Structure formats: C-alpha cells, structure tokens
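S.K.: one predicted model, sequence on top.
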Amino acid sequence: MLRPQGAASKKVSVPPALKSSRGVKSWKEAAAWLRARGIEDIECITPDLAGVARGKMMPSSKFTSNTSLALPSALYRHTISGDYPDETESFRYEARDSDLKLEPDLSTLSVVPWETDPTAQVICDVVDTDGESVPYAPRNVLKNIVALYAERGWKPVVAPEIEFYLVAMNDDPDYPLRPPKGRSGRSILGGQSYSIAGINEFDELIDDIYHFSEKQGLEIDTLIHEEGPAQLEINLRHGDPVALADQVFLFKRTIREAALKHGIYATFMAKPMQRQPGSAMHIHQSVIDEATGKNIFSNADGTPSQEFFHFIGGMQKYVPSSLVMLAPYVNSYRRLTPDMACPVNNAWGYDNRTTAFRVPLSDPQARRVENRLPSSDANPYLALASSLAAGYLGIKKEIEPTEPTAETANEGSIDLPRGLLEAVALLEGEPDFLEVFGKEFIGIYAGVKRGEFETFMQVISPWEREFLLLNV
C-alpha cells in the first residue's frame, strides 16, 4: 500500500530487553521477552559439583508467576556416576535432606536453540529455605572468591580456553574411542595443530556451534584445531569470572548438542584416547582496580607490580593443593604426564608453555597469568574459584615466587599430585583453604571425590586383563 503523500513514517520503539539475546533486568522484562519469542517452556538449571546441569523444566506461564523452585540437598552429595558415598567425619548428609531453593539469575536468560519447541533457559543460584546462599553450591563458591577481591576494591578478569575432542559415537564403554569421519569421508588423524583444513572437515558442525552460540548471546573469540585428531579449542573473550563460568557451563551443553545433531560425540574428558594429547581448560587471569580501571599487575611505569609477583607466588604455593578442583577425576591425572605437552610442575615463566603458570607477552595493561594446569573436565566455577583463590592468598600473604623458568620445565621430577586420592588429601590438609572455601565445601567435595575413586576401583581395566590374567 502507498503511504499518503506528506504522511510521516511512524517509528515503533522496541524496548532493549526485547532485542537482547541474553539477559533481562526484571521479571516484567522477562515476561515481555518470553512473549516476544513465543517461549513455551523454561529450563531452570544450576551446576552440580561436576558442572552437570541440574534443575527443573516448567511452562513459561508458571515461571513468571512467582513459582517456588526447589531441589534436594543430596544433589550436591552424589558422585558423577550417581552413587552416594558413605558418611565420614567430614562428609555428612543433611539429616532431613531438606529442600534448597533455586533463584533464577535473569541476566542469564536465553533461548535453547537446539530444541524444536520454543524453549528458554536460565541459570539459577542456590539458597536455603531462609534465603541464605548455600556455601557448597559451585556458583556460590566462585561468587565468594570474587567477593574477597571486591573487599579490596579489585575485580578479577579471566579468559578461559576450552579444548575438546570430537569422537565417533560409542555405545559400548569397553571399546576405545576413535576419531569421527569428517566431510572427506575419512577419519581425521593427528598432526593437525592450527590446521584450517582440519577445522573445515567439520565446517557444518562448527557453523551450528557458532549459530547456537549467537542465539544464546555467547561470544566465541577464536576457534582452532588442536594437536590431537579432531581436537578443537574454543577461546572466550575476557570478562567477569562468574559470567565466564556461566559461558563455559553453557558452551559445554551447546557443543555436545551441536555434535549430536551431526551424529558424533563431543567429549570434555581430560584424556579420552591413549597416546593422544589431553584436553585442557587454560585460564588467563588479571586483576583490575575498580576505582581506576588499571591492571594491578602493572606499576605506573609499566613494570610488573608486587601484586603480580605475589599472585604468582600464591599460584605456586596453593594450586598443587587445590589441584583436585582443576583435575577432578581419575582420568584427569592421565593427562598430567610430561610427554604430552602438559605441565607437571608448579614453575612459572615468561611465554614458556612448559610451565604451569605462563606469563604471555603483552603490554602492561594486559599483563596476566595463564594457569595451564586445569583440564577441560573441570567444573568451570570450581576451576576458576580454585585458581583465583590461590592468587588472592598469594597477594594477601605476600608470597614470593621462585625465579622465572627460562628453560624446559617438564624435565625431572613431577611436582604435582599423581592421583586423585593424593590430591584430595592435599585439599583437606591446607589450613588456609578454610578461609576461602569453608569447611563444609571442603568436606563435601572431598567426600564425593573419595566416593568416585571407590567406584572406579570396582572396574577391572583392559590393562589388568592383558598383563595380569596369565602372567601372575
């Protein structure tokens, strides 16, 4: 239809909340956001100790009608296999197994792009029936560490890098995993580090990862092919630790769903295949003075500050004792071997990838410390909390680091726990962790990890059948 001559065009103002792909500020905006997208169902999710999404689904009409959401406290006391460990002096079940409440964080509201029906998701915080924050819920553990920095007028900034493998579907755990076939019809082999051709083997899958991420308001900085066969790495843009942990939490779901759409698996196991590199979740860290916006790791003249060195000193002292939060499973310690491009030390150095704590080359405002020890199977909230807590304690206690390592640091002895039980004992044995993590969290986490180890010990491995069956 032709507009009458001289008639003014009428602009319709669209509220910013309706344009946003991620997050709203109020329940009123949430209702409008859901209506605008025709959302039928809401997934109210929260990470458990393993970083697995737990929660409830409900119709969107109930979500906006002040419905109370609750989960049992036992949710945080079961192992990755769903077992419930025996009680010990420090690991106890809540006597009544009473409810914990889910409080939706509306800043995380986004669509679930792989669902066929219009569905949204929101990450929830966990509180008790009195509305108090539950100290052992992983998102709260990280928030508590960030709050320690805030008390000093600081804001930590992080940038995770997450490695993962694409593998052929495998419905029998007795058989080893193998790389999937790409668009060429052949299984991709190793030696594809930074290969564009390696990425192009899975270009339709990667397009879906980008598409799903954009729909959720998740920002991918770069994507590369890593050293292992069909091993990829996604780098996220730096930002607030809780927001970045949320992104990693959602990225893992997103990548798995995109892979399933193409008939393959995406796995974040630390060491999914023998004789292949493991998958890491490297964490870049810096600290900003909130009043000035300046990086406290650099002095006014651009030289490294005392806080920078003390942060590194704290990493060296405390990360080995909190390694179980960075390498949380028996399989995680298969990655920590010196011949697989993974640090097995607590050394630091400038642009030295053989050290646990690498300082990349940068200008003074971007000075940061990269923790190269975490594996990609780690709960992102707990991995970030562990790493930042170590740096915080280092600054607070003015811990001096060793001299930087200029040579290869992965030769000689291994300076880290070699297995899960040793790592659990170190976590429990560090008295300074009571200050940053609390007694209740340490007891629950250690109890669950011991329970997982006992479950693992019930399984007879192929190595045992091969070498012990007829020889001993």
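M.R.: Alright, I've got the coordinates.

S.K.: going forward, measure contacts between C-alpha atoms and count neighbours the same way
M.R.: Will do.

S.K.: closest to the centroid, which residue in the chain?
M.R.: P380 (2.1 Å; Cα atoms, centre = their mean).

S.K.: starting from F63, give me the distance back to F309.
M.R.: Separation of F309 from F63 (Cα to Cα, to the nearest Å): 48 Å.

S.K.: other SSEs contacting the helix ranked longest in the chain?
M.R.: Longest helix in the chain, counting residues (DSSP state H): helix 241-261. If contacts are counted by 3 or more Cα pairs under 8 Å, 6 or more residues apart in numbering; DSSP states H and E, helix 241-261 sits against helix 138-150, strand 154-168, helix 203-216, strand 264-267, helix 380-396.

S.K.: and it, which residues are buried?
M.R.: Buried residues in helix 241-261, counted by 16 or more other Cα atoms under 10 Å: 241-242, 244-252, 254-259.

S.K.: ok, stretch 157-172 next?
M.R.: Quick answer for stretch 157-172 (16+ other Cα under 10 Å): 157-169.

S.K.: now do stretch 428-446
M.R.: So, applying 16+ other Cα under 10 Å, buried residues of stretch 428-446: 428, 433, 436-437, 439, 441-446.

S.K.: now swap in stretch 87-96 and tell me
M.R.: By neighbour count on 16+ other Cα under 10 Å, the buried set for stretch 87-96 is 91, 93.

S.K.: for that stretch, measure first residue to last.
M.R.: Using Cα to Cα, the two ends of stretch 87-96 sit 15 Å apart.

S.K.: how far off centre is it?
M.R.: 27 Å (Cα atoms, centre = their mean, to the nearest Å).

S.K.: what of stretch 366-382?
M.R.: That offset, for stretch 366-382, works out to 8 Å (Cα atoms, centre = their mean).

S.K.: cool, and stretch 253-266?
M.R.: 18 Å.

S.K.: touching that stretch from outside, list them.
M.R.: 114, 164-169, 180, 205, 208-209, 212-213, 267 (Cα atoms under 8 Å, 6 or more residues apart in numbering).

S.K.: again, but for stretch 78-91
M.R.: Outside of stretch 78-91, the residues within contact range by Cα under 8 Å, 6+ apart are 50, 77, 93, 440, 443-444, 446-452.

S.K.: hold the first one in mind and look at this next one:
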Amino acid sequence: MADWMDKLPDSAVKYLKGNRPDEVECIISDLSGIARGKAMPASKYATQKQFYLPNSIFFQTITGGWGEAAGEEGFTEPDMVLSPDMTTATAAPWTADWTLQVIHDAFTKSGEAVSFAPRNVLKRVVDLYLARGWKPIVAPEMEFYLVARNTDPGQEIRAMVGRSGRPAAARQAYSISAVDEFGPVIDDIYDFAEAQGFEIDGITQEGGAGQLEINLRHGSPVRLADEVFYFKRLIREAALRHECFATFMAKPIQTEPGSAMHIHHSVISTETGENIFSDKDGNETPEFMHFIGGLQRYIPAATPLFAPYVNSFRRYVKDNAAPINLEWARDNRTTAIRVPVSGAQARRVENRLPGMDCNPYLGIAASLACGYLGMVEGIEPKEEYKGDAYDAEEEIPRGIFDAFDKFSEAKPFREVLGEEFCRVYEIVKLTEYEEFLQVISPWEREHLLLNV
C-alpha cells in the first residue's frame, strides 16, 4: 500500500491540493446501505496490506439487532478480507481535516467474494450481462426530504422551514422558488459533490413540502450505486450544517408523497457499442420488450429489495406519485414501468417501484435481474396501458410477508442474485419486521386504548 496515493482519482488529488491526507475511512455497505468499516490515520493505512471486518456486519438489522443468518458454522463472526477499490477514493469534505473515503470489497480468507455483500451481489448481476455481450447502463433519480430536526421518535416528522418561514412554500413541484427555499443546503450539496468528483444532472423540487430530487448522469451500475451510497451521506452532512435533517425514508410524512429511487436502464452491446433496445432503423427491439416483460414478471419477487421496511409500503398509495401496478406505457408516470421520451440511442426503461430507502446496490441489482431474466427467457410484456394506471388492478405485494412469499418462490430470480445472499437477506429482514411488531404505535394507543 506504500504507493496508494498514486492510485487516487483526479478528483481526490484535486481536493487534497498537494496536502497529505490525515485520515482514511475504509467503508463497505451493509444490507441496509449503512456505511460500516473503520477509520485510521493515513500513515497507518499506507502500511496496511489487508483490512478486516467480521462477516456479522451483514447479519445486523437496522435497529442493531441480529438475524440468525450465520449458517451451519454458527455465529462465530469470522473476519472477511477487505480489498480497497481505489477508483472509489473520494473526499469527506465536511470534516475538519483532510479525510478520504474508500469503498472496499469483501472476500473470504480463501479469496472468494462474500456472496451476501451488496456490492458483490450487484457485480454478480453485471457479470451475467457481460457474459452475454451486454453492458447495462443505469441512471438513478434520488428523492429525499429536508425536515426539521427530530430528536424525539415520538414526535411527528415535519418539513424543514425554508427562508420564507412557510413550509407550504416548498410544496410546489418543479418550482425554482421552492428550490431557493433551501438554497444554503443545496449550495453545500453542490460544493460537497464537486469536491467528491460527482456530476449532478439537476436538482428539482418534488411534490412534497421540503422534498427534492437529484438526478445523476447515466453510467456503470456499480459506479452509480457507489455514488448513491456516497450521496446519502453527503446530503445528510450538508443538512446537518444548517440545523435540519435529510431523510431517505420512503414515507416520512403522513400527508406528503413518498420518496423514490427511480432507475432508468438501457443495455449496450459490448461488440458494437450500440443500444440493443433500438435496431439500425431506430425501432424498438425484441430485447427492449423482453426487458419490460421481465420487470412485469419478477418485480413482485424483487419487492423486498425495492421496499425493505414496513414504512416502504406506505409509499404505494393510489394517486400519490407511486405505482401500485405492474403496467407499462410510454411517457406515463402513473405506470410502474415507464418508457421516457428519447431518441433511439437513448431508448431506456424506467422502473418506478424502488423506494429511496432501498440499498442502492441491491435495488439496482434487483431491477437489472428482472430485465435480464426477461431478455434471457424471452418474456413478452402485457399490452401497453392507456390512460391513468391508478385505475388498473393492484399487482404489487402489499406487505412484508406477502413480498417475501413472492421472493422465496421465484427461483430464477434468486439464482441471478445468488441463493446464499437471498437466504441471508430474508432472515435479516424478517427479523427486522419481528422487531417492529414488538412496538405499540400511537395509532393503537389513540384508537384502541379506550374503545375496544
């Protein structure tokens, strides 16, 4: 590792401005998308040949509990070997010193990729595409809320009050004035993103009070998942500078729409470099239709990855900017699967099911897995939906148990993601739900205490 500084991306070199870094954060995503790892002085990082973390980080629930997912060997917490991907080295510009973050990949001590590490799951799916001469391209859209500081879980979450002092002023979708309400926070988001070498395609005001959307430039699925992983921390840190919170909950405020991570997909031929969703005359190809068909067939099984918490299902509300169906259509935002307006080379498919609370590696992996199976199996989609798809039949699972029933039955989908990952994920997420069921909610106290 002595020459590790020579491998830094240009953005990290530019950020350091000739300074030596003081600290390096070795990080990896757990199943929930939380950054786990260790921080160390840069001088020590330079002398390390390997880094270690126990594999139990992938068995931990969002509450800090543990799923019994260790397998036959029992809960012995063996170490994994962490290997740095120096292409991901980037600044942590909110710190007081010169700090870099580096995403690591997880391997067993015998050198095999840890099958339930989310970044490895996404790499597995991408490799299946590449083996067939296909290169997947994605572009995620990130929706989130800026909310007032909330230190008491018993209190409702409220939208951040902007410079006008009126929360409702920030509820006007696509309003530039609404974006200006949060100018200082957005300025820091831009500054942090520039320091980290990330390119923002645009920021817009969404339909909720204090709800914003950031669009990222299309590119490699692993690179874009890394960026979303980094962006969540970046945005939280920018908000904290201005006495507010950024939340990526799917449905943080009862009266406001939820937050999604819409994913746009296209597929490039590795042989020709052309978009396989369009033929030489610019027409839609069978692969394009089969990709849509795969989403329609396998989205129910993928729902636990798109909607990983009980709160996630509160986002799927009729007439409230989230799909409740499996319909597809061109330029129709009421369908789960949308084909945006574009030229032939930019032809793509948008999956509107994933919530912003999903792990970006797993959400993108699951969405690509659905499309991959559609193309491999030659799945034909239903007829294009005409009109308001909120009037269509509800086809998505409506709760955790229903979703995991679909997940457990979909053998082709599980094979694409890896059976061992699916086993671990199911155990951990159902453990989380069991933890949730132990909590008595304010609704229960209000309506049941004296009435039943």
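M.R.: Done, it's in. All values reported here derive from a predicted model rather than from experimental measurement.

S.K.: can you tell me what Q60 of the second structure aligns to in the first structure?
M.R.: Using TM-score structural alignment to pair residues, one finds that Q60 of the second structure aligns to H78 in the first structure.

S.K.: to clarify, my last question referred to G273 of the second structure.
M.R.: Aligned partner of G273 of the second structure by TM-score structural alignment: G293.

S.K.: same check on P286 of the second structure?
M.R.: For P286 of the second structure, the residue aligned by TM-score structural alignment is Q306.

S.K.: now do A92 of the second structure
M.R.: Using TM-score structural alignment, the partner of A92 of the second structure in the first structure is V112.

S.K.: ok, now E23 of the second structure?
M.R.: With TM-score structural alignment as the criterion, E23 of the second structure pairs with D41.

S.K.: cool, F182 of the second structure as well?
M.R.: By TM-score structural alignment, F182 of the second structure lines up with F202.

S.K.: would you mind measuring from the match of Q60 of the second structure to G447 of the first structure?
M.R.: 9 Å.

S.K.: of the two, who's got more company?
M.R.: Using other Cα atoms under 10 Å, the more surrounded residue of H78 of the first structure and G447 is G447, with 25 against 21.

S.K.: then the more buried one would be within a strand, right?
M.R.: No - assigned with DSSP: H, G, I helix; E, B strand; the rest coil, G447 of the first structure falls outside any strand and is helix.

S.K.: which non-adjacent residue is nearest it?
M.R.: The shortest distance from G447 of the first structure to any non-neighbouring residue, by Cα to Cα, 6 or more residues apart in numbering, is to F91 (5.3 Å).

S.K.: report the aligned residue range of the first structure for stretch 226-245 of the second structure.
M.R.: Going by TM-score structural alignment: stretch 226-245 of the second structure matches residues 246-265.

S.K.: er, stretch 150-163 of the second structure I mean
M.R.: The aligned range for stretch 150-163 of the second structure in the first structure is 170-183, by TM-score structural alignment.

S.K.: quick one: the helices in the stretch 201-350 of the second structure?
M.R.: 221-240, 286-306 (DSSP state H, counting those that start in this stretch).

S.K.: can I get the ones you listed in JSON lines including distance to K14 of the second structure?
M.R.: Formatted as JSON lines, the helices of the stretch 201-350 of the second structure follow (distance: least, Cα to Cα, whole Å):
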{"stretch": "helix 221-240", "distance to K14 of the second structure": "18"}
{"stretch": "helix 286-306", "distance to K14 of the second structure": "36"}
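
S.K.: so which of these gets nearest F116 of the second structure?
M.R.: Shortest distance between F116 of the second structure and the helices of the stretch 201-350 of the second structure, using Cα to Cα, is found for helix 286-306: 13.2 Å.

S.K.: list the contacts of I196 of the first structure.
M.R.: I196 of the first structure touches 224-225, counting by Cα under 8 Å, 6+ apart.

S.K.: A strand includes S107 of the first structure, no?
M.R.: No - assigned with three-state DSSP, S107 of the first structure falls outside any strand and is helix.

S.K.: residues near the residue nearest to it when sequence neighbours are not counted, how many?
M.R.: Excluding the flanking residues, the one nearest S107 of the first structure by Cα to Cα, 6+ apart is G23, at 3.8 Å. Using other Cα under 10 Å, G23 of the first structure is surrounded by 20 other residues.

S.K.: quick one: G23 of the first structure is in a strand?
M.R.: No - assigned with three-state DSSP, G23 of the first structure falls outside any strand and is coil.

S.K.: out of the helices and strands packed on helix 241-261 of the first structure, which comes closest to G228 of the first structure?
M.R.: Relative to G228 of the first structure, the nearest member of those by Cα to Cα is strand 154-168, separated by 7.9 Å.

S.K.: any idea which helix or strand comes after the closest one?
M.R.: helix 196-200 (DSSP states H and E).

S.K.: these two touch, right, W27 of the first structure and T64?
M.R.: Yes - with contact defined as Cα atoms under 8 Å, W27 of the first structure counts as touching T64 (6.9 Å).

S.K.: residue contacts, whatever residue of the second structure lines up with S60 of the first structure?
M.R.: The equivalent of S60 of the first structure in the second structure is A42 (alignment by TM-score structural alignment). Neighbour list for A42 of the second structure: 21-24 [criterion: Cα under 8 Å, 6+ apart].
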